[in-house]
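Trainee: Pasting the sequence and the predicted model now:
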Amino acid sequence: MRFASYRRAAPRYRRFCGVCVFGFAAFAAHAQDQAPSGGSAVATPTGPLGAPPASALPVAGVSAPASSGTTPNVRALTITPSISVTETLTDNVRLTERNRRADAITQISPGITVSSGIGRIRGNLDYRLSGIFYARDGSSNNVQQSLSAAGNAEVIDNFAFVDASANISQQSRSAFGTRTVDPALDGGDQTEVRNYNLSPYVRGRLANLANYEARLGYSLTDTSTKNADVSTTSGSLSVVGDRGPGLFNWSADASRQAYKYEVGGRTVNDRARGTLFINATDQLRLSLIGGREAIDYPNQPRDAATTYGYGFDWRPNERTNLSGQREKRVFGDSHSLVFQYRTARTTWRFSDTKDVSTGFNQAPVGSGQPGATYEVLFQQFAAIEPDPVRRDILVRQYLLQLGVPAGFLTLQRRQELAVSYQAVRQTYTLTASQSKVQQLDRNAQVNPITDFSNPVRLRGLSANVSHRLTPQSNLDFRASIDQSRESGGQSRSTDLRALSLTWSGQLGGRTSYSLGARHVWYDGDNSGYRESAIYGTLTRSF
C-alpha cells in the first residue's frame, strides 16, 4: 500500500505542523482554564476529506437537515472526535474515455474538531486523515489529509495579538489537467496543498487622533509536486485618522511582501499610499488615493511607479451597499466594484475585481473582498453555524476545491455573481464566476503544466436546489459547469459538467448520513471521460 500524499511531506513542513498543533493545544488548554463550569456545546461534525458536513450545506447541493437545536453564539472549549465512512461505486475509476473500469472505493476518515470561543484564545481546528481503499486495485490505496484551522490569541490586553491559520486540501495542479469532482478519483492532476499562516500584530491609538496597526506575517504554501511551493514574508503599518464626525478623514499605509519560490527565485512587492476620505453625505463617502509602488522580479530591473486612484462607498440603507475603487498601479490598472442587496428572502451580490493574486484560492490581494460566492454562502450558513469564525471555516472548506493552482504571482480579474432565494422549505442558489489570470513573474514557475504565462480564462456556473423533506432530512440537487480557456500559446481548453442528487439527514443527535448519485462529463484537448457513481456516507461524532 502506498500512502503518497502523507509520505512526501518534507521534514520542515511536518515540524511546522507540529508547532501549529502544539500551539493550538496550548491555546485550547488556556481557554479551558477560563471556561465557565458546566457542559460545553457539541461542535458540528464535518464530512470526510474536510468537506462540510451534510447538515451544514443548505445551499450547496449536498446538504442535510437543519439543526433542531439552537447553537450558542459563544462557545467554551469543545473537542469533538468523529469518524466517517464513505462507500462509492463508480463505473470509471481511472477517468478514461476508453477501457472504463468500475470499482468500489471505501474511505475511512477519523477526525477531530476543536473549538474555543471564550478567553484570550479563540479559534477552530478541524483535521481529518482519510484512508482510501480500492476494491480492485490495491496499489492505488492512499491517504489524504484535510485540515482547516484558524485562531486568534490576545497576548497583551487590547494591544498585542497573533493570528494563525492552516489548511490542507486536494487541488488541481493545472487549469488544463484531467479534473474531477471527487478527490478519491485521481486523474493525474491532483496534488495536496498545505498552507500555513502566522501573523503577530499590535494595534492602538495615537494621541486620540488616529488608530494604528503594525503587522508581520509569514505564509508557507507546500504542494506534493514542489514546483509550486512558495513562502511569503510580509510587514505592514497602517494608520487611520479618527477625530470623530466631520467632512474629511484620512489613512496611510505601507507594506512589503516577499515571495520566495521553490523554483524561480524571489519577488518583492513594496507599496506605500495615503488616502483622503470625503464624507459627502451620511450615506456616501468618497476617497482619493496616492502613493508609490515597486516590484522586484528575479533577474529583471526593478519596476516602480507612482500610484493614484479614487473610490466611493454608498450605503443608502442597511440592506444595500455599492462600493468601488480604481487605481493606477505598477502593473497597470486595478479596480474593485461590489454591489450587495438583500431582502427578507433573497440575497444578491456582484463583484468585479482586478488585482494581484498569490494563488491558493485567494481573492486578489488588496481587494478586501472575499468574493460573491463566499458572501452568499456565509449568510446562508448562519442558520447552521451562528459563530462567525466557525462559519468562515465551514464556507472555506466547501470552496477549497475552487480557484487556480497555488504558488505564483498572477494578475487576476475576477467577476462573481451570487443570488439565493429562501422559501419556506426550499433554498435556491445560483452562482456564476469568470476569471482572467495571467502570470506576472514568468521566472517563478517553470513547470509547463501549470504555465500561466499566456492569459487563461476560467468560467464557472452552478445551480443548487435544496428541499427540506422533514425537520431531519433534506433532498438536494446541483448542476455545475466549469470551463478553462487559454488565449495564445497552445490554446488549451477543458470543460467539466456535473449533476448530483443527494438525500441526507440525521440519525439522532450525533449521527448523520447522506446517499447520493452523480454523473460527470469531462472534455479536454488530450483526454475526456464520462463517469457515474452512487455514494453513501455515515458520520458519527463522539
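Mentor: Thanks, I have it.

Trainee: Only C-alpha atoms from now on, for both contacts and neighbour counts.
Mentor: Noted.

Trainee: ok, now how distant is the spatially closest residue to Gln34 that is not a sequence neighbour from Thr429?
Mentor: Distances taken as C-alpha to C-alpha, 6 or more residues apart in numbering place Gly119 nearest to Gln34, at 5.8 Å, with adjacent residues excluded. Gly119 sits 37 Å away from Thr429, going by C-alpha to C-alpha, to the nearest Å.

Trainee: Below is structure B, check it against A:
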Amino acid sequence: MAWGQSEERTAERRIFSIQPLLSISGTATDSLSTPQTGAKDRALIGVISPGLSLRSYNGAFRGSLDYSMDGLVYLRTSQRDRVQHHLTSQATVNLLDGRFLIDVRATLGQQARSAFSAEQSVSSNLGNANQAQLANLMVAPRLRGIVASVASYEFSATAVESRVKNSIIGDGRSGQVAAGFEGLGGAHRLINWNLSANAQRTSGNGQARSVATDSVLAGIRLRPNPDLNLNLQAGKERSNYMTLNQVTASTYGLVLAWAPTERTTLNADWRRHHYGNSHSLGFSHRMARSSWRYADSQMVNSPGAVGASGRLTNYALYDSIFTALEPDPVKRDLLVRTYLQNNGLNPDALGNSGFLSGAATMTRMQTGAASLLGVRSTATVTLSQGKTRRLDPFSSVVDDLSGGGLLLQRSGAFTFSHRLSPASAVSLTVSEQRSSNVTTSQATDLKSLLASWNGRINPYLSYSANLRHARFNSAQRSYQENAVTLTLTQQFQ
C-alpha cells in the first residue's frame, strides 16, 4: 500500500489532477466469432488504448472523468479492425454558496442489444453483431433556498439522453421538472410537512410512443427517534403508460430511512401507481473487514438499456468497508481504487449485461453482494435477478419484449484474490448469466472462468496476465472459447 499512500498524499496537495495513460494488450483466442458451422475461429487481437483520467477536488467543482479509446487490430481472421470508446464521468458544480448546483453524468461503452442473441461474448473485444456502443448523458440543475424563514424549497430540472450507434432500438430521451417545499428543519423535526410537484416527458425512436407523467403530492414527515425517519405522502398523478390518453388516479406511498448504527442503514420507498406499484429497498452493513449489501427495486424504465444499471459493484462494496478508515469521499476514492488495482479486482459490476429496449418497461431488480477483506486475501460474491415486462401495450418496437411475456435474467459471480507481494496479486472469478422468456421459449446461458495475475513494475507501470474460459448455450448456437491476454499499462504524471 506504500505506493497508494504516496499517491494519496500527492492528491491531497492538488485541487485538480490530470493523468494520461497508455495500455497495450495482446489476446490469443480460439473462438473470435461463432460461425454456424461450429468451427473454431482462432485469431490474435492487439489493442492499443490511450486514456485520460481527470480528478477535481475544488470545492466549487468536484468530479472525475475516465476515458479510453481502444484501437483493436485483428490478425489471422477476416474481421475488420475497429475502434471502441469507454467513458465514465460525473461532476457537480456548486454555485451561489451551495444554493445552485448542476449535476452532470456521462457514460460511453459497449452494451448487448439482445439477451437472446446467439452471438453473446464474454469480452467486448470479441466483436459481434449483438454488441452496440451506448452513450448516456444526464444534466440536472438544482436551485434551493429558504422562503420567508418558514420553508425550504428546491426547484430542479433533469434532461437525459441515450444514443445507440447504428441502431434506433435503445435510443431514448426524457425531461423532467420538479418543485419541492418543506418546513424548516427538514428531517430533524419530530413532525414536518412537505409538498412536491413533478412533470416528466419521455420518448424513444420513431416507433416508440411519447409518454407523459405528472404528479402532485403532499406529505407528513415523522421522526420518532434520531435513527428513524418516515415520510407519508399522498396525492394525484396522471400518465399514459398503458393507455392512449392520460389517466388520472390517486397515488400514495411511504418512505423510510433507518440507521440504527453508523455501520448499518436501511432505506425503503413504496408507492402505489395505477399502472403498477413501485418500490426500492436498500440494506447495507459493514464490519471491520467485510461489507454486506442487498437491493430490491421495481420501477418504470424509459427506452434504453434495461437491467444493466443499478448493480452492486466491487467499488461500492470496498468503498463501504473503507468508510471508517477515510471519511473524506475524495481521498477514499483514491484509496479504494488503489486497493482494487493492487489486488487485481475489477471495480465494475459483475452482474448481467442487460439488453436494449425501445419502449417503456417495468423492471424488478434484486441484487445481493458480500465482500470479505483479509490480511492478504479478499473474497467477493454477487447475485442478481431481473424481471422485465413491457409496460406499453401500443408500442410496435421490435425488441426482446415485443413477443410479450416476462424476461428473466439471473447472474452470479464469485471472485477470490490473493496478494503475493506488495506489488503483485492473483485472482480467480467464476460467473454465470442466464436469460429466459417462458412465453417465447427463448433461453441463453453464459458461463465464464477468469484467472488473473496483476502486478506493478514501478509506481507507474503495471502488468496483467489473464486466462479465460467461456461456455455459451442457446437453442440456436453453442460454443466454447479459450483465451490468454497480456496487458502492459503505463501511467504518466
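Mentor: Everything's here; your move. Quantities reported herein were computed from a predicted structural model and do not represent experimental measurements.

Trainee: hang on, the earlier thing: burial measure for the residue nearest to Gln34 of structure 1, as a count.
Mentor: By other C-alpha atoms under 10 Å, the residues close to Gly119 of structure 1 number 18.

Trainee: Ile112 of structure 1 versus that one, what's the distance?
Mentor: Gly119 of structure 1 is 21 Å from Ile112 of structure 1, by C-alpha to C-alpha.

Trainee: before we move on, what about Asn464 of structure 1?
Mentor: 29 Å.

Trainee: Next, the buried residues of stretch 317-336 of structure 1.
Mentor: Within stretch 317-336 of structure 1, the residues that count as buried by 16 or more other C-alpha atoms under 10 Å are 321-331, 334-336.

Trainee: Give the burial count for whichever residue in structure 1 pairs up with Ala483 of structure 2, as a bare number.
Mentor: Residue correspondence to structure 1 (TM-score structural alignment): Ala483 of structure 2 is matched to Ala533. Close neighbours of Ala533 of structure 1, defined as other C-alpha under 10 Å, add up to 19.

Trainee: Specify the local secondary structure of Val356 of structure 1.
Mentor: Secondary structure state of Val356 of structure 1, per DSSP: H, G, I helix; E, B strand; the rest coil, is strand.

Trainee: From Pro301 of structure 1, how far off is it?
Mentor: Distance from Val356 of structure 1 to Pro301 of structure 1, by C-alpha to C-alpha: 19 Å.

Trainee: Same question for Ala76 of structure 1.
Mentor: Distance from Ala76 of structure 1 to Pro301 of structure 1, by C-alpha to C-alpha: 53 Å.

Trainee: between the two, which one's more packed in?
Mentor: Under the criterion of other C-alpha under 10 Å, the comparison of Ala76 of structure 1 against Pro301 puts Ala76 first, with 24 against 9.

Trainee: Over to that one. Which of the three states is it?
Mentor: Looking at Ala76 of structure 1 with three-state DSSP, the answer is coil.

Trainee: Aligned against structure 2, show me the partner of it.
Mentor: In structure 2, Ala76 of structure 1 lines up with Ile15, judged by TM-score structural alignment.

Trainee: ok, that match touching Arg62?
Mentor: No: with contact defined as C-alpha atoms under 8 Å, Ile15 of structure 2 does not reach Arg62; the gap is 9.1 Å.

Trainee: Once you drop chain neighbours, what's closest to Glu213 of structure 1?
Mentor: Using C-alpha to C-alpha, 6+ apart, the closest residue to Glu213 of structure 1 is Arg203 (4.2 Å).

Trainee: just Pro141 of structure 2 next, same as before
Mentor: Ile102 (4.1 Å).

Trainee: So that neighbour, which state does it fall into?
Mentor: strand.

Trainee: so what's it up against?
Mentor: 92-94, 139-142 (C-alpha atoms under 8 Å, 6 or more residues apart in numbering).
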